[in-house]
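J.: quick one, what's the 3D model for this:
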Amino acid sequence: MEAVRLSSPEQLPPHRLGKRPLSRGNGSARSRATTTRNRRNDQSRALFDVIKRGAVLRRHRFLTDLRLLLVPAAVSGVLQCLIYAAFMVRAGRGDWGNLVTACMVLAIMPFIVSTVLAGLRSQEFPFTLSALITLIVYNFGVVVLSALRVPISYSALLAASPVAVAMMVLAATRLTRASHEKLAILDFPGAADAADMIGGDITTISEDEADVAEFDRILIDGVTHHTPAWNLHLTRAQMRGTQVTPWFAMLEEKWGRVTLEHFDISHLAYSPSQLYYTRIKRFCDLLLVVLALPITLPVGAAIWLYIRLIDGGPSFFVQTRRGFGGRNFRMLKFRTMRRGTHGGATGNEDSRILPGCSFLRRFRLDEIPQLINILRGEMSWIGPRPVSLEIARQCESITPAYTARYLVLPGITGWAQVQFRYAGTADEEVEKLEYDLYYLKRISFDLDLEITFRTIRTLLTGAGAR
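T.: So this is what the prediction gives:
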């Protein structure tokens, strides 16, 4: 049998070696690198040439947004480290190296969350998104510590996690409300008034100088600017990535209210998450009522007894209000005025108020019986505040848009209650309607959560109580 004679590496062709000969490989690699580098340079020169011909460089807000989050991230990291260290010291742990490692991970995580938030910049659900991202990153940090086999205190991490979530939620809220867009408004007869209402630095540009490439957002008037003369400029702006927004929509974003003259029921467009939330909101209402019973039952019983003792019965004040779907219902409150003196707007230091009941009105304790309305399905914790039939009829005659607030359950508190002063007349109720319509358009868990926080602040300060 003839033996197979092996060839030397120099005799084998390149495809048999699995790589080219060393001497040829280096030269070929250098040649390919040079070719790639030249191609990139040509592409770069081509892009710069396109810019010279009229293309623009898009402005990126990532670093600007990130700077807004750095301080909350640093505070979050410090607080978490302090909490974790306090737990470790209290437990008598002396492994300082492991403590330093855990604190380093805790300090880094808020900056990772900030980077993600700056990249996403959610305007719609800042609370939910920031909390979810924080929990994901937090769990990833725990996994990293476990992978490094660092002995950690899970109770300390559990105690520090609410701080991480709270600080990142505050940071996301700060980012959402930050306004560092470069704005311009296209000229129309009411442009100056619109710019004043929106506030901030807004450039007004006319048709003959309508180069809108340098702006982040262009504000337009629907009647004036949907014309052939402006279509070219607006299309060019949108193709370049500049947002084109009706000026009243910008006003709505900034001030949390809808202008009645620009509202139409067709503007209501709900996302699936909003629809799902409205379905589970009823369950949340009932759950909160049950959870509040250990407090509200004894407090309510004491208030009922106090009113009976100082002014006799009845202790409840019942009034027919306009509710969901335009249907009337009987809303319950504790009676805080002397018998036979109800009616009309309530003024400051009203003489009709029973002794000691100003305290109940200030902290909204007279609203406790409305938990019964929630159980009946007539009200929710959060929604447009129901008004009397007389006020409802007056407002409905002033503007047909008033009936839109009947599309959701009325609430004990609401966006209009935390944003607007006390409404004592029909005209003020119509003005207040702008905030109710904003809630109707933006209804979400995040907005309800913000209303809850603002309501707590209002209760603590007593603002708006009469």
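J.: drop to CA atoms for contacts and neighbour counts, all remaining ones
T.: OK.
J.: how much space between residue 328 and residue 409?
T.: 12 Å (CA to CA, to the nearest Å).
J.: with adjacent residues omitted, what lies nearest to residue 259?
T.: residue 434 (6.1 Å; CA to CA, 6 or more residues apart in numbering).
J.: which stretch of helix or strand covers residue 25?
T.: Assigned by DSSP states H and E, residue 25 falls within helix 22-52.
J.: who's more crowded, residue 328 and residue 409?
T.: In this comparison of residue 328 against residue 409, neighbours counted by other CA atoms under 10 Å, the higher total goes to residue 409 at 21 against 16.
J.: and this one, please, so the two structures can be compared:
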Amino acid sequence: MNPSFSLHHARSEAARNSKNRIPRYVTRIRFQLSAAMLLSVIVPVVLSGGLQCPNGIPDTVSNTTFGALFAVLASFVLVRRLHGFPGVQTGIYTLFAVSMPFAVLAVFLLVFRLEYSRFILFVSYAMALSWFSVSQWLYERFIRLQLAAVPGGNVTDLLSIDKANWTVLQSPGAPPGQVAGIVADLRSNLGEEWEKYLADATLSGIPVYHTKQVAESLTGRVRIDHLSENGFGSLLPNLIYLRAKQMIDWVGALVALPFFGLVLLVVGPLILVTSGRPVFFLQRRIGYRGKEFVVFKFRTMTNRKPNVSDREAAQTKQDDQRITAVGGVLRRYRIDELPQILNILKGEMSWIGPRPEAVPLSQWYEQELPFYRYRHVVRPGISGWAQVNQGHVYESDDVLEKLHYDFFYIKYLSFWLDCLIALRTIETMVRGFGSK
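T.: Presented below is the predicted three-dimensional model:
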């Protein structure tokens, strides 16, 4: 039995077992990669006439061809990685996954002054983007995840997740049908007959998954209800990547510092003219390993101190009257968060991670919500998995759901998940999603 669950693997199984209107081979890895190579590497070279030179293949053709080969391979890996997370659809994610490797290739060719063919490079990029967009569209349009569920335990909670078609098995003798896997609560007392059924299914090549891992992969949330079932070690983030991530954060903040200076030249005077001093808002928040730090933001509210408790003052509610006209625009497009580049340079924050809460709010949440402090095991971020999925919240019930998103990020922390959050952050900035 395999308690782990890969969303992309399950979708591949669904494609392999599907009886949909597209041939099964279209969704297989070998076909997708072979077709990508043919369309994005071979066809551009043939169209350019680079293979017909009497004196051999020129450097412009060979350099661009080998570069396109690696760019297509990298695009293939990125597409599969990004689409292995919940909530990813064809569009900006596929565009990023293909554009990034080709952009790196173009920079490489320019920096090292290698001869290359603009025609081959452009056609290769266009063909790769078209092919990967079409193949992912076929997945979303025709492939629906089919899962069978063994009754008992917490399986009932899974059936309400609409990201898959569920078949509830009525008896240990019932055939599972054409499914990507069988889901069961492996911690409940299933009985000998069901255990034998699951063992036989595994031997016949049908994956058997635990409900907890399936729920996490389909919803993007990790629930923690009992310390005994959690085992904090299972939520231990990737320590090697954490160290590399801090260096990436620092370099990225250093590069973005001039851009922050330009924004300050525009936003600073606007705040001064419309609502006076100060330009920056400073607030003590709980950060990495539970330590307090001062976060920097552009001020978006009036200077009037509300006659309420510190906890209520730290909450930003819907249509909050304290928000200024300029502040509303800054908050909608997340421009007010830009000064936190300084917090990144000081090592207090990351570009991506759980959002830090004000001290009064954090202390309240710790009293109300179990395991809340565990979110401080990684550096807080300017954006995060909870922000792009849920937006800004402050009520304890909503914060509990936010905590589940934070735990998912901690558990599955990786370069690929950070790339996805960065893309979705751009999307939320454009749409103004979740702002208060």
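J.: which position in the second structure pairs with the residue nearest to residue 259 of the first structure?
T.: Under the alignment by TM-score structural alignment, residue 434 of the first structure pairs with residue 404 in the second structure.
J.: helix, strand or coil for residue 293 of the second structure?
T.: strand (DSSP: H, G, I helix; E, B strand; the rest coil).
J.: so it touches residue 346, yeah?
T.: No: using CA atoms under 8 Å, residue 293 of the second structure is not in contact with residue 346; the gap is 10.3 Å.
J.: so which helix or strand takes in residue 128 of the second structure?
T.: helix 118-142.
J.: buried ones in that helix?
T.: 120-121, 123-133, 135-136, 139 (16 or more other CA atoms under 10 Å).
J.: again with stretch 342-351 of the second structure
T.: 342, 343, 344, 345, 348, 349, 350, 351.
J.: so where do the helices sit in the stretch 201-350 of the first structure?
T.: Using DSSP state H, counting those that start in this stretch, the helices of the stretch 201-350 of the first structure run over 222-225, 228-239, 247-255, 272-311.
J.: next one: the stretch 301-436 of the second structure
T.: Ranges of helices within the stretch 301-436 of the second structure are 310-313, 325-332, 341-345, 359-368, 385-390, 396-411, 415-431, based on DSSP H, counting those that start in this stretch.
J.: out of these, flag the one nearest residue 167 of the second structure.
T.: helix 396-411 (26.3 Å; CA to CA).
J.: average gap between the closest one and the first structure?
T.: On superposition with the first structure, the mean distance recorded for helix 396-411 of the second structure (mean CA distance after the TM-score superposition for the first structure) is 1.0 Å.
J.: buried ones in that helix, by neighbour count?
T.: Going by 16+ other CA under 10 Å, helix 396-411 of the second structure has these buried residues: 399-411.
J.: for stretch 260-279 of the first structure, same thing?
T.: Buried, per 16+ other CA under 10 Å, within stretch 260-279 of the first structure: residue 260.
J.: can you list contacts of that stretch?
T.: 248, 401, 404, 434, 441, 443, 444, 445 (CA atoms under 8 Å, 6 or more residues apart in numbering).
J.: just the buried residues of the residues you listed.
T.: Buried subset of the contacts of stretch 260-279 of the first structure (neighbour count, 16+ other CA under 10 Å): 248, 401, 404, 434, 441, 443, 444, 445.
J.: any chance of those residues in a markdown table, with distance to residue 221 of the first structure too?
T.: Below are those laid out as a markdown table (distance: CA to CA, whole Å):
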| residue | distance to residue 221 of the first structure |
| --- | --- |
| 248 | 8 |
| 401 | 21 |
| 404 | 25 |
| 434 | 20 |
| 441 | 21 |
| 443 | 26 |
| 444 | 28 |
| 445 | 32 |
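J.: about what we covered before: which of the helices of the stretch 201-350 of the first structure sits most buried?
T.: helix 247-255 (a mean of 17; mean count of other CA atoms under 10 Å).
J.: where in the second structure does it fall?
T.: The aligned range for helix 247-255 of the first structure is 211-219, by TM-score structural alignment.
J.: once aligned to the first structure, how far is that stretch on average?
T.: Its aligned residues in the first structure lie a mean 1.6 Å from stretch 211-219 of the second structure after superposition (mean CA distance after the TM-score superposition for the first structure).
J.: what distance do you get for the residue mapped onto residue 287 of the first structure from the second structure to residue 258 of the second structure?
T.: By TM-score structural alignment, residue 287 of the first structure lines up with residue 251 in the second structure. Distance, residue 251 of the second structure to residue 258 of the second structure, using CA to CA: 13 Å.
J.: just residue 325 of the second structure next, same as before
T.: Counting by CA to CA, the gap from residue 325 of the second structure to residue 258 of the second structure is 26 Å.
J.: just residue 345 of the second structure next, same as before
T.: In this view, residue 345 of the second structure and residue 258 of the second structure are 13 Å apart by CA to CA.
J.: please apply the same query to residue 103 of the second structure.
T.: Distance from residue 103 of the second structure to residue 258 of the second structure, counting by CA to CA: 22 Å.
J.: next one: residue 108 of the second structure
T.: Taken as CA to CA, the span from residue 108 of the second structure to residue 258 of the second structure is 24 Å.
J.: repeat that for residue 111 of the second structure.
T.: Plainly put, residue 111 of the second structure is 22 Å away from residue 258 of the second structure if you go by CA to CA.
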